[in-house]
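> What follows is a predicted structure for the sequence shown.
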Amino acid sequence: MTIKDPRRTEGVAPPSIHVGRLILAPRDSELCPDRDRLIRTLSEAGFIADPILDRECAFLVGPEFSALLAFVGCAVAIADDPQIGGPFCHVVVPQASAHPRWCHGRNTGAPRCPACRARSSDWPSPFKQVALELARGHRSASVVCPSCGRAHPIRSWDWKQQGGFARLLVQVEEIFPGEAVPTDGLFDLLERASGCAWRHFYVQD
């Protein structure tokens, strides 16, 4: 599944820079579905194929991968062959964490306050500190909005599709932000395997 895409050859993302990843995660970041069942469901549906032996928790894309993701634009290039020597598209299902982890990257912007909808003018310093508290198990870890003065749990801020929190997630590597969108069929699979609703967002290292 390798098709030419001019965006990948015009200097948008040089080989040394992480193209990005599509992250699928439960809407409720406290939930931690059964990882083995999730992997089994994705494998049976053809979203993932064989494990990649030299990469932890990683899988080759399966025969139904491109049917379960909707690719935006025409002539999108997804290199999925690990033998080519460069970055290639694959799926990673990391081990679950004890507490919600913050997934963010260079594309993550200031989130909006869940009450007044203003973007945080303090971004990113207080969020980094509070995210560490959350990772240590402080579930009420909150950030005060500079605009309205109210404190809100860090997970309740509106991160759009540029970040989020999860204990268990599915990462599709080497995907530009917005380049691929999960189909209803993929969300149905995830919900069937976990018993909960899922969301998606994008992160660039």
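All right, it came through fine.

> Please count neighbours and contacts with C-alpha atoms only from this point.
Will do.

> My read is that Val92 contacts Asp50, right?
No - in this structure Val92 lies outside contact range of Asp50 using Cα atoms under 8 Å: 11.6 Å.

> Neighbour count for these two, which is higher?
Val92 (23 against 11; other Cα atoms under 10 Å).

> Find residues that contact each of Val92 and Asp50.
Counting by Cα atoms under 8 Å, 6 or more residues apart in numbering, the common neighbours of Val92 and Asp50 are Phe59.

> tell me which element Leu38 is part of?
Using DSSP states H and E, Leu38 sits in helix 35-44.

> can you pull the buried residues of that helix?
Across helix 35-44, burial judged by 16 or more other Cα atoms under 10 Å covers Arg35, Leu38, Ile39, Thr41, Leu42, Ser43.

> Find the nearest non-adjacent residue to the second one, please.
Put plainly, it is Leu38. Leaving aside its sequence neighbours, Leu38 sits nearest to Ala193 (Cα to Cα, 6 or more residues apart in numbering; 5.4 Å).

> going on from the helix or strand hosting the one you found, what's the next piece of helix or strand?
Using DSSP H and E, Ala193 sits within helix 184-194. Next along the chain after helix 184-194, taking DSSP H and E as the criterion, comes strand 198-203.

> pretty sure the residue nearest to Leu38 is touching Thr41, no?
Yes - checked against Cα under 8 Å, the pair Ala193 and Thr41 is within contact range at 6.3 Å.

> related to what we said a few turns ago, so which elements touch the helix holding Ala193?
helix 35-44, strand 198-203 (3 or more Cα pairs under 8 Å, 6 or more residues apart in numbering; DSSP states H and E).

> Use this one as the comparison:
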Amino acid sequence: MKSGPDIARIAALIGDPARANMLTALMSGKALTATELAAEAGVTPQTASSHLARLTEGGLLRQQKQGRHKYLSLAGDEIGRLLELLMGVAAGAGHLRSRTGPADPALRHARVCYSHLAGDLGTQLFDALLAQGIIARQGEALRLTEAGRGFATGFGIDIAALSVGRAPLCRECLDWSERRAHLAGSFGRALLTRIEALGWASRQDDSRALRFSPAGERAFRAQFALVTA
């Protein structure tokens, strides 16, 4: 047997349809109970418990107990990026689910990718941040520029607090619907948090779609100098 990371085990964990539904449900960044995840997967609570145990043991999920309930979430930002990338590969190869609905255009316009803004508005934001010199490429990595630090402070983001954490400030994430990059990392997460705090957009309870109010989207586009839709 060859040595090295066992990608087959991770692929098998993600590859089951019920487990895939559970994982994508957690890409909203919210922690959910086993009962809620059973409903997302369309399986019984007993079956869900078995699936969730395997995902936790495999390092894809983490559990947190609060009172009588156990909440589950993705084990880290890298799991969210992996799922987003797999969704992009599936979409590009034509492997699409047959069930569609009114949420699909909303997901493509703006959605939460674990902790940051994705979709059309997410990729537009990424392009604007690069064009304005707020972020810059450094080899294959991204960095927040000095101008970007000043911008962040003016926008109400505490960069010093973000720099304390282990997560990189800026990281690219391939957007599954746009097939271009949107911004991940602690700065990407802070931007989404600030957008929500300003009341420009809100998360939907039963979807990863992020709904911008008309006034909120105008303010968002003005703040980041995006082309008006």
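Ah, there it is. This one's a predicted model, so the numbers in the text were calculated from it and none came from an experiment.

> Mind checking the TM-score on these two?
Remark: TM-score between the superposed chains equals 0.31 [TM-score structural alignment, normalised by the length of structure 1]; 99 aligned residues with a Cα RMSD of 5.0 Å.

> Could you verify that Ala38 of structure 2 is part of a strand?
No - counting by DSSP: H, G, I helix; E, B strand; the rest coil, one finds Ala38 of structure 2 to be helix, located in no strand.

> Now do the same contact list for it.
Met22, Thr44, Pro45, Thr47, Ala48.

> These, buried ones only, as a ChimeraX selection?
Those of the contacts of Ala38 of structure 2 that count as buried under 16+ other Cα under 10 Å are selected in ChimeraX with:
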select :22,45,48
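
> Closest to Phe220 of structure 2 out of the contacts of Ala38 of structure 2?
Nearest to Phe220 of structure 2, judged by Cα to Cα, of the contacts of Ala38 of structure 2 is Met22 at 31.2 Å.

> ok, the closest one touching Glu40?
Yes - between Met22 of structure 2 and Glu40 there is a contact under Cα under 8 Å: 6.2 Å.

> longest helix of structure 2?
helix 77-92 (DSSP state H).

> ok, then the element right after that helix?
Tracing the chain past helix 77-92 of structure 2, the next element assigned as helix or strand by DSSP H and E is helix 103-109.

> Not counting its neighbours along the chain, what's nearest Phe212 of structure 2?
Nearest non-adjacent residue to Phe212 of structure 2 (Cα to Cα, 6+ apart): Ala201, at 4.1 Å.

> Isn't that neighbour up against Arg211?
Yes - Ala201 of structure 2 is within contact range of Arg211, at 5.3 Å (criterion: Cα under 8 Å).

> neighbour count winner among these two?
Ala201 (22 against 18).

> just to revisit the earlier point, between the helices and strands packed on helix 184-194 of structure 1, which one is nearest to Leu69 of structure 1?
Closest among those, using Cα to Cα: strand 198-203, at 11.6 Å.

> tell me which residues of that closest one are tucked away?
For strand 198-203 of structure 1, the neighbour count (16+ other Cα under 10 Å) marks Trp198, His200, Phe201, Tyr202, Val203 as buried.

> Does the first one touch Leu190 like I think?
Yes - with contact defined as Cα under 8 Å, Trp198 of structure 1 reaches Leu190; the gap is 7.1 Å.

> What separation do you get for Ile7 of structure 2 and Glu84 of structure 2?
17 Å (Cα to Cα, to the nearest Å).

> out of these two, which sits in the busier spot?
Per other Cα under 10 Å, whichever of Ile7 of structure 2 and Glu84 has more neighbours is Glu84, with 22 against 9.

> Does that one touch His116 like I think?
No - in this structure, Glu84 of structure 2 is not within contact of His116 by Cα under 8 Å, at 11.7 Å.

> What helix or strand is Pro126 of structure 1 located in?
Going by DSSP H and E, Pro126 of structure 1 is in helix 125-135.

> buried set for that helix?
Neighbour-count burial for helix 125-135 of structure 1 [16+ other Cα under 10 Å]: Phe127, Val130, Ala131, Leu134, Ala135.
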